[in-house]
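Visitor: Turn this into a model:
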Amino acid sequence: MATFRDLGLNEQLLTSIEEMGFTQPTNIQEKAIPVLLSGTKDLVGLAQTGTGKTAAFGLPLLQLVDPAKKFPQALVICPTRELCMQIVNEIENFNKHSKGIHLVAVYGGTSISAQIRDIRRGVQIVVATPGRLIDLIERKAINLEEISYVVLDEADEMLNMGFQDDIETILKNTPKRESTWLFSATMPPEIRSVSKRYMKDPFEITVGKKNTASKSVDHQYVVTQAQHRYEVLKRLIDFNPGMYGIIFTRTKADAQEITEKLTREGYDIEALHGDLSQQQRNKVMDEFREKTLQLLIATDVAARGIDVQGITHVINFELPDDIEVYTHRSGRTGRAGKTGVCISIVHSRETRRIRDIERITQVPFHKLEVPSGKDVCRKQFFYFMDKLLSADISHGDYETYLPMLSEKFAEVSKEEVLKRVAALEFDRFLKYYENAEDLNMREREQRFERRDDRSGGDRRRDTRGREFSGGGNMTRLFVNIGTKDGFYKASFLQFILDMSDLPKDVLGRIDMKEMNSWIEVDKDAARKMTQAIDGKKYKGRRIRMNEADSVRR
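Guide: As a prediction, the model looks like this:
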């Protein structure tokens, strides 16, 4: 297998790579770096998150830019501020021994004046989110005319988020670029269209199969009733002491609600969603990286670009609609040669989707029983014993206290001391789980639910377990947003749910056209959705939402 020394990198970069402990390039690095070092070849790289794409384009950029020229020569465009900062941090590590090369991260949610000052000081590489870069272009605060290299990282995510027009505007403002490098997990028609218009005979690299989930992750699921999702989540956390994980929810409302509940019950957890300021987001991510927080709960949009090492578990509070989103979620664990676990909480109607994900991602799923209360207590007890036996007692002056301890416990047996220690540690668990109910959905209940589905039963439950009317109690809403606005069905669904703070269960069929869409929604939720969305603005255009009956289709 090739080493980094076989790829044509200079000694400064090789020294940084060796100091970081890397010896062999990943597949995408081995295939891309020699091509990109030519500086004149367009490239399309298809690879999942976590395959080493940043080094694949970052190392060639550091070698190609001229440190003597104090203006932007390379531009990296990515979908989120988190990914923007992550890319800059990683390239800075490789830049340690390269003299005179400067980078700047340009993203929204923080002072644009400071970013303008950094650019004016003289930078060779700019890493930017599309919106903030467009803002800088319009202010004439950045000149892209001398850009030689443009990188589009996670291009499919940028299109999903509605950035296609922004990307095309940016590419039109880089007339002297020598090469364009596009990295994406998938190749939808829109990406292919961009590559045809703005790239010349690109060299294509594919690493792994499309939608293939990581084999280093154990994919698991539990089946329960919808109203038990939160209790199942709590039980899974308690059954895995020492878990360092991310919990994914569909909406920011769910993320916030679950965070507040778990925080009240003593868990170290914070939510990551679109309502956080950049300062709040940075604080949460710093605490999570430092493991001050045991758990992070996030929506898919907010979690884009997160790359944290050592995550042991990913929990899907609900399955996502898109299989691509599932592979992105599960790929947050099982990285850098380590193994991980991805657990999905599903109800019986979703088991067919588990089979679909199995078939498309080509990985097996293992069905688990929701742990019983006794199982949780037993697991916590053994974890505590192991922690007790492995406690480091070498740094304290414990010998000083031994005579006092011996005197204090002279009349207490060893067994009683152990019982009292256990009582102090486990009193809360034992009381909570003393009469814990069975949260598994048994075969009889699943058969009843399937029969209810076939008979057109009109009672369903939303994600919080509340019943609402289904079947004939649905109405259809019209909204003047469609595929031309940059939405796919999944991103449109997320947009609607985030705007209205409603659970997905209230929605029925979604029919998207180029200019407009029609949404089936439970009548009880339709008014709240309309009030939340009608009259708001998207990309400067007023959103119109009303009952479809009042609109000619």
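Visitor: drop to CA atoms for contacts and neighbour counts, all remaining ones
Guide: Will do.
Visitor: Quick check: residue 292 vs residue 269, distance?
Guide: 9 Å (Cα to Cα, to the nearest Å).
Visitor: who's more crowded, those two?
Guide: When residue 292 and residue 269 are compared for neighbours, residue 269 comes out ahead with 22 against 12, by other Cα atoms under 10 Å.
Visitor: To compare with the earlier structure, here is another sequence to fold:
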Amino acid sequence: MNPFSTLGIRHDIVNAISELGFENPTPIQEQSIPVLLTGSNDFVGLAQTGTGKTAAFGLPLLELLDFEENHPQALILCPTRELCLQITNDIKNYSKNMTNVNVVAVYGGANISDQLRQIKRGVQIVVATPGRMLDIINRKAINFSEVQFVVLDEADEMLNMGFQEDIDSILSTTPEDKKTWLFSATMPTEVRRIAKKYMTDPFELTMGEKNTGNVNIEHEYYIVRARDKYAAFKRIVDFNPEIFGIVFCRTKIETQEIAESLIKDGYNADALHGDLSQQQRDKVMKRYRERSLQLLIATDVAARGIDVNDVTHVINYSLPDEVENYTHRSGRTARAGKTGVSIAIINSKELGKIRHIERIIGKKFTKAEIPNGFDVCEKQLFAIVHKVHNVEVNEQQIEQYLPRIMDEFKELSKEDVIKRFASIEFNRFLEYYKNAPDLNAPADDRLRDDRGERGERAPRAAGGKSEYTRLFINLGSVDDFSRGDLLNYICNTAKISGRIVGKIDLKGVFSFFEVPNEESDKVFEGFKGAEFNGRPVRIEVSGEGTSERREGGGNRDFKRREGGSYSGGGRREGGYSGGAPRERREGGNSGGGFRDFSGKRREDRSSGNGGGERRRRP
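Guide: Below you'll find the predicted structure:
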């Protein structure tokens, strides 16, 4: 008997999930399903990603709802399109032996008319992202007055993404006596608050300690100089020939730039971020699931809900701002009881973040060394050997060619043939890593990381001159900008690359950002006549509350002028810059993209970087 039957799940559902490979319930399923099947409790379930939460709430819903009635009886809210589609497909698969089960996915980026038509035809389970769901409610196109169950999946991430008001508005349309089931990987105070607001004496189930990481994940960190970060990242990838991983960046621009550089260097990689259309996103995910992509470069938001089997590595190219996001990132590997590795590539100033994450997840990180060129070549050689040893031979098809093959090799011994086959790939890596430098940050450099990417330049010495100009812009979070959005807007308007932009300090009605002194003219020129939502966009050199005059701005000398601002007219000549450098934001890269990959200007990249790290990957 399938163990799911003993939990109270009926045979037609058990038969369906058995065909899907469900043999034994996971701990969260085993303990939550009997409770939820009673239908009498609000519920809070805390468990890591990859532990089977969808089945934990999906199977009880299929038992409790009346599928003879064609009106919404259950609403499942989740943070992303990917997760919305995944939950919908899972529930459809669980219910394939049942009749009249109608599940509709409601999410942005797809045709709303199609979704409205599906709702109108009749639906019992609605799976939705908050934004699109609220849009449909405002159109009065759905009636939730008879909803019995509301599921908040990945509740922590929905709140992190700013969906609190949308959730409030949506839940206000549901009955008071409904049951609310909340599932989350972490339990920050915001999630605790939402549980208190919408639930009455909920049953709480915690699998493991709060916010702890999966015990099957190994955590490693590498310390590198900022200018060597991309080269070190590539070397880590090459040292793991069978890697099938997700690489996390902070921003859309950084994600896109890394993916493009990897593709140019011969890697099977692509980007996944919020600027992709649903069609583009589906295409990328299809390639990744089919493993025609080896590396998926993603932002935190875009990667939510990705449920791909056998991810071997999660690489944190940039550490997340929130520790909880590290838990979500690392949870993309070691799913369904398997093992995985979570890697962080950091500079020496981020060691404090590593220690903080260790305390939160309750696991120690292993400090690892960037492998040298010889180690990589050796690893690649034996990967080739294993591939040859394990290749499946199609005897029938190759038989007709064997006489010609044997004739070609007749003068070679067995050892000669083996050496030649192994050398086909091995020689490429030998050339690629010839004279490859040591990329581990020497001990004395860990106290002074030199400028290699945004947010990682060395502090200006007392009385010295900054290489960056800090600019004011009259746009901020009230304009629905995140740091990444603002970076994207600045780059598109000024026609500059995201990798040169320094720290972005997002405020309410205004913000600050840094650009190299020699690029400031270009920024002012790009914002001539610029408007946002019908109002002029104003750029100034930041005064930081001080009257110290900015001296030495590369090719530009700023002189004070009354008014001190620029607002869509001619070139500005005034403004101030603070004398003392602002403290660098912990974590380095604060807003998308990176300065370069090799410590050189981008136009020099084709010439390599001493040791072959920029030569095209074989």
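Visitor: TM-score them against each other, please.
Guide: Overlay of the two chains. TM-score (TM-score structural alignment, normalised by the length of the first structure): 0.87; 530 aligned residues with a Cα RMSD of 3.3 Å.
Visitor: average distance between the longest helix along the first structure and the second structure?
Guide: When the first structure is parsed with DSSP state H, its longest helix is helix 414-433. After superposition onto the second structure, the average distance of helix 414-433 of the first structure to its aligned residues comes to 2.6 Å, using mean Cα distance after the TM-score superposition for the first structure.
Visitor: on contacts alone, who are the packing partners of that helix?
Guide: helix 373-389 (3 or more Cα pairs under 8 Å, 6 or more residues apart in numbering; DSSP states H and E).
Visitor: Pull out the buried positions in the helix it packs on.
Guide: 373, 376, 377, 380, 381, 384 (16 or more other Cα atoms under 10 Å).
Visitor: Using a markdown table, lay out the residues you listed together with distance to residue 419 of the first structure.
Guide: Shown next, in a markdown table, are those (distance: Cα to Cα, whole Å):
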| residue | distance to residue 419 of the first structure |
| --- | --- |
| 373 | 20 |
| 376 | 18 |
| 377 | 14 |
| 380 | 15 |
| 381 | 11 |
| 384 | 13 |
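Visitor: Most widely separated two among those residues?
Guide: Taking Cα to Cα, the two most distant members of these are 373 and 384; they sit 16.6 Å apart.
Visitor: Which stretches in the stretch 1-150 of the first structure count as helices?
Guide: Counting by DSSP state H, counting those that start in this stretch, the stretch 1-150 of the first structure has helices at residues 11-19, 27-36, 53-64, 81-94, 112-121, 130-138.
Visitor: Over to the stretch 251-400 of the first structure?
Guide: Here the stretch 251-400 of the first structure has its helices, by DSSP H, counting those that start in this stretch, at 252-264, 278-289, 300-303, 323-330, 351-361, 373-389.
Visitor: Show me what the shortest one is in contact with.
Guide: Surrounding helix 300-303 of the first structure, the residues in contact under the criterion Cα atoms under 8 Å, 6 or more residues apart in numbering are 248, 249, 250, 272, 273, 274, 325, 329.
Visitor: and the nearest residue to residue 429 of the first structure once chain neighbours are set aside, how far is that from residue 497 of the first structure?
Guide: Leaving aside its chain neighbours, residue 429 of the first structure sits nearest to residue 377 (6.4 Å; criterion: Cα to Cα, 6 or more residues apart in numbering). Counting by Cα to Cα, the gap between residue 377 of the first structure and residue 497 of the first structure amounts to 37 Å.
Visitor: right, and residue 250 of the second structure touches residue 322 too?
Guide: No. Judged on Cα atoms under 8 Å, residue 250 of the second structure makes no contact with residue 322 at a distance of 10.9 Å.
Visitor: More neighbours: which of those two?
Guide: Higher neighbour count among residue 250 of the second structure and residue 322: residue 250, with 24 against 11, using other Cα under 10 Å.
Visitor: Once you drop chain neighbours, what's closest to that one?
Guide: On the basis of Cα to Cα, 6+ apart, the spatially nearest residue to residue 250 of the second structure that is not a chain neighbour turns out to be residue 299, at 5.8 Å.
Visitor: How much space separates that neighbour from residue 332 of the second structure?
Guide: 13 Å.
Visitor: for residue 132 of the first structure, what are its contacts?
Guide: So residue 132 of the first structure contacts 106, 107, 108 (Cα under 8 Å, 6+ apart).
Visitor: Quick check: closest non-adjacent residue to the last one.
Guide: I take that to be residue 108 of the first structure. In space, and not counting its chain neighbours, residue 108 of the first structure is closest to residue 132: 5.5 Å by Cα to Cα, 6+ apart.
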